[in-house]
Structure formats: C-alpha cells, structure tokens
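Novice: Generate coordinates for the sequence data below:
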Amino acid sequence: MQNELWKLESGWIAAYTEDRDVIRNIKRSNKNWRIMCDYFHRGKLIGVQFKIPMEDRRQAERRFGVKLS
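Specialist: Coordinates of the predicted model:
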C-alpha cells in the first residue's frame, strides 16, 4: 500500500493513501480531516487524498507511517 504526506499550503498538509484500513480509521476518528479527492479505477476505490491541519502533523505521520516531505 502506498502512503504519502506533503506540505500543501500555509497551515495545511496533504496525505494520500491506498490502505483501506487507514481510510476507514480516518473517516471514523478524524472528522476535521477533509477528503480532497477519491480515486477510482473501473468503479473501485483505489485511493483517497486528505487535507489535514498542520497541528495534526505528528498524528498524521504516525497514522500513515511516513514522515512529512
């Protein structure tokens, strides 16, 4: 599974994941993390991109298992 974090704009970071367990956990636990985009291939969800407040950087790094680039 692919997970990525990067700086988006002032006060925000972006994250991408293809891991269904991570997506499910975020939708349940982190209501302030906005979904920017859903990626589909042949009608099947393959990835989700999130917009995350910079204050949640450490939590996001732990959740996705990668460091902010």
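Novice: C-alpha only now, for contacts and for neighbours.
Specialist: Will do.
Novice: most centrally placed residue in the protein?
Specialist: residue 15 (3.5 Å; Cα atoms, centre = their mean).
Novice: isn't that residue right next to residue 53, touching?
Specialist: No. When contacts are counted by Cα atoms under 8 Å, residue 15 is not listed as touching residue 53 (10.8 Å).
Novice: coming back round to it: could you point out the helix or strand that follows the one helix or strand the residue nearest to the centre of the chain maps to?
Specialist: According to DSSP states H and E, residue 15 maps onto strand 12-17. Using DSSP H and E, the helix or strand that follows strand 12-17 towards the C-terminus is helix 20-29.
Novice: here's the other one to compare against:
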Amino acid sequence: MPIQHGFARKYALGNLKEASLPELATDWRRKCYPSFLELCRSVYEEVTAPAELPIIKWYEAIARQAEAV
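Specialist: Alright, predicted model coming up:
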C-alpha cells in the first residue's frame, strides 16, 4: 500500500508473488499514480479551504477519501 495498511485496495501495488517490486512500482506509477495524485490534490484542497487552516492527520484524510471515491 502506498500510505498505510487498510488503504483502499485500488491503490495497491500488487502481489510480490506475481512480479518483482520494481515491476510493481513501475506498473503502479503508470496505472495508479495519476488517480492517487488527484486524490491527494482533492484532499489538500478540501482541508485547506477553511479560513483558519486546521491541523489534520494527513494519512487518515487521504485514506478516508480513497474509500469514498
């Protein structure tokens, strides 16, 4: 998982029994990175919208949004 255990499975790197880590990472960058980047941008825009910037748990915010998408 790119962030933490339990993160949305659609962002998983893959299975090490099926390919090497470098192969999985290359494939992930091509297939998943664009949507992961958009997820991060979306969460960033949402949490920085208030006039007073909150202190947030970034990884939890991304994980929560990833499940919602």
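Novice: After superposition, what's the TM-score here?
Specialist: The TM-score (TM-score structural alignment, normalised by the length of the first structure) is 0.28; 31 aligned residues with a Cα RMSD of 3.4 Å.
Novice: Residue 27 of the first structure versus the residue nearest to the centre of the first structure, what's the distance?
Specialist: 13 Å (Cα to Cα, to the nearest Å).
Novice: got it, and residue 12 of the first structure?
Specialist: 18 Å.
Novice: can you check residue 7 of the first structure too?
Specialist: Residue 7 of the first structure is 21 Å from residue 27 of the first structure, by Cα to Cα.
Novice: Quick check: buried residues in stretch 50-60 of the first structure?
Specialist: Using 16 or more other Cα atoms under 10 Å as the test for burial, stretch 50-60 of the first structure gives 50, 51, 52, 53, 54, 57, 60.
Novice: cool, and stretch 62-69 of the second structure?
Specialist: So, applying 16+ other Cα under 10 Å, buried residues of stretch 62-69 of the second structure: 62, 63, 65, 66.
Novice: Quickly find the element holding the second one.
Specialist: This means residue 63 of the second structure. Using DSSP H and E, residue 63 of the second structure falls in helix 58-68.
Novice: picking up where we left off before, list the contacts of the residue nearest to the centre of the first structure.
Specialist: 3, 4, 5, 6, 49, 50, 51, 52 (Cα atoms under 8 Å, 6 or more residues apart in numbering).
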